[in-house]
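Colleague: Attaching a predicted model along with its sequence, questions to come.
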Amino acid sequence: MLVKAGRTKIRYAGELLTDDGTRVAVRAPWAGSGVRDFGFVRFEPGDVFTEYYWRDRWYAVKEVRSATGALKGWYCDVTRPAARSGPELVVEDLDLDLWVSADGTDVRRLDEDEFADSGLAESDPGAARAALAALDELESLARGDGFTALLA
């Protein structure tokens, strides 16, 4: 379940792949309705997301593949650390995102305006600092080819 500003943003079923106590990996089909075209990537029915969540990191990384298995890239959400309660995994979205294309040539920071408008810097300055540091870390990993080690 993805929570934003205290409300459930989206809930969907996924297959638990691993949980080592720190990192949780799940596989789930595209949970949106229809096609979501961002301009630089399209999420569409049949796409499969392998999602990695950490209990000690402020982000989640979602590997996105087409229905044929072709890698589209990685969509990264800046979140509070994940919490798992029984079969449910809960993460709180903090608005910042990063997109990394399959070939690594397109690395984009997303939704920085939404983050600024969220008021998190005023309401929870520590979380805001952690969120910005997480986005910087993700971008550094993406530009330095660090996703392979992160997701191994």
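Modeller: Nice, thanks for sending it over.
Colleague: Could you use CA atoms for every contact and neighbour count after this?
Modeller: OK.
Colleague: For this structure, which segments count as helices?
Modeller: Assigned by DSSP state H, the chain shows helices spanning 112-118, 120-123, 125-143, 147-151.
Colleague: okay, pairing it with this:
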Amino acid sequence: MSAGSAEVEIALVKGGRTKIRYPAVLLADDGVRLTVRAPWAAPGVRDFGFVRFEPGDVFTEHYWRDRWYAVKEVRAGDGTLKGWYCDVTRPAVVAADGASVVVEDLDLDLWVSGDGREVLRLDEDEFAASGLAASDPEAAGRAVRALDELAALGRDGLRGLLEGDVPPGLSAG
């Protein structure tokens, strides 16, 4: 598959169920990180209070096969950077043919505003209520470390991470 022309299906799974599934265009895949671009896939507007996701928004999404998170750069339809929405996940599972990516959401999230002034840890209450700490303590520990790593990297707007200047702090192994 060549970047820029191949369509990839992204599936976000939470609690064993597919939360959302949508098509994206493959931008790059180096065997460790897969980058895709997709329009806002949910119906209507989602207002979080600190940012609104709405039709016309474009997401450039980065998935790692060896890290416990995914990072989504969010731009308005006019190209204005809104910020980065980060999902704490298990490492991405990419199909052998590269046509699909499955990511398991572990409830923790982080928002980094486009101007870098806001780094917000999100959904820690959902994570605590999920029971992951009891059912899979190793995964829960990795999830918390991933959120901590993202929060630390968020201070520079995640640019170092997305430009490949940051070594992985959390591996799949």
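Modeller: Structure received. Everything quoted here is computed from the prediction, not taken from an experiment.
Colleague: still on that earlier bit, of all the helices of the first structure, which one comes closest to residue 100 of the first structure?
Modeller: For residue 100 of the first structure, the closest of these is helix 125-143, at 6.8 Å, according to Cα to Cα.
Colleague: and of the helices of the first structure, who's closest to residue 12 of the first structure?
Modeller: Closest among the helices of the first structure, once you apply Cα to Cα, is helix 147-151, at 21.9 Å.
Colleague: on that earlier part again, which of the helices of the first structure is buried the deepest?
Modeller: helix 125-143 (a mean of 18; mean count of other Cα atoms under 10 Å).
Colleague: from the middle of its chain, how far away would that one be?
Modeller: 12 Å (Cα atoms, centre = their mean, to the nearest Å).
Colleague: tell me what it is packed against?
Modeller: strand 71-79, strand 88-101, strand 107-110, helix 120-123 (3 or more Cα pairs under 8 Å, 6 or more residues apart in numbering; DSSP states H and E).
Colleague: contact partners of that helix?
Modeller: 57-59, 76, 78-80, 94, 96-98, 100, 104, 107, 109, 120-121, 146-147 (Cα atoms under 8 Å, 6 or more residues apart in numbering).
Colleague: Could you tell me which of those count as buried?
Modeller: 57-59, 76, 78-80, 94, 96-98, 100, 107, 120, 147 (16 or more other Cα atoms under 10 Å).
Colleague: And those, which is closest to residue 11 of the first structure?
Modeller: residue 79 (15.4 Å).
Colleague: To which residue of the second structure is the closest one aligned?
Modeller: Alignment note (TM-score structural alignment): residue 79 of the first structure maps to residue 89 of the second structure.
Colleague: Would you confirm that that match contacts residue 109?
Modeller: No: contact criterion Cα atoms under 8 Å: residue 89 of the second structure and residue 109 do not qualify, at 9.1 Å.
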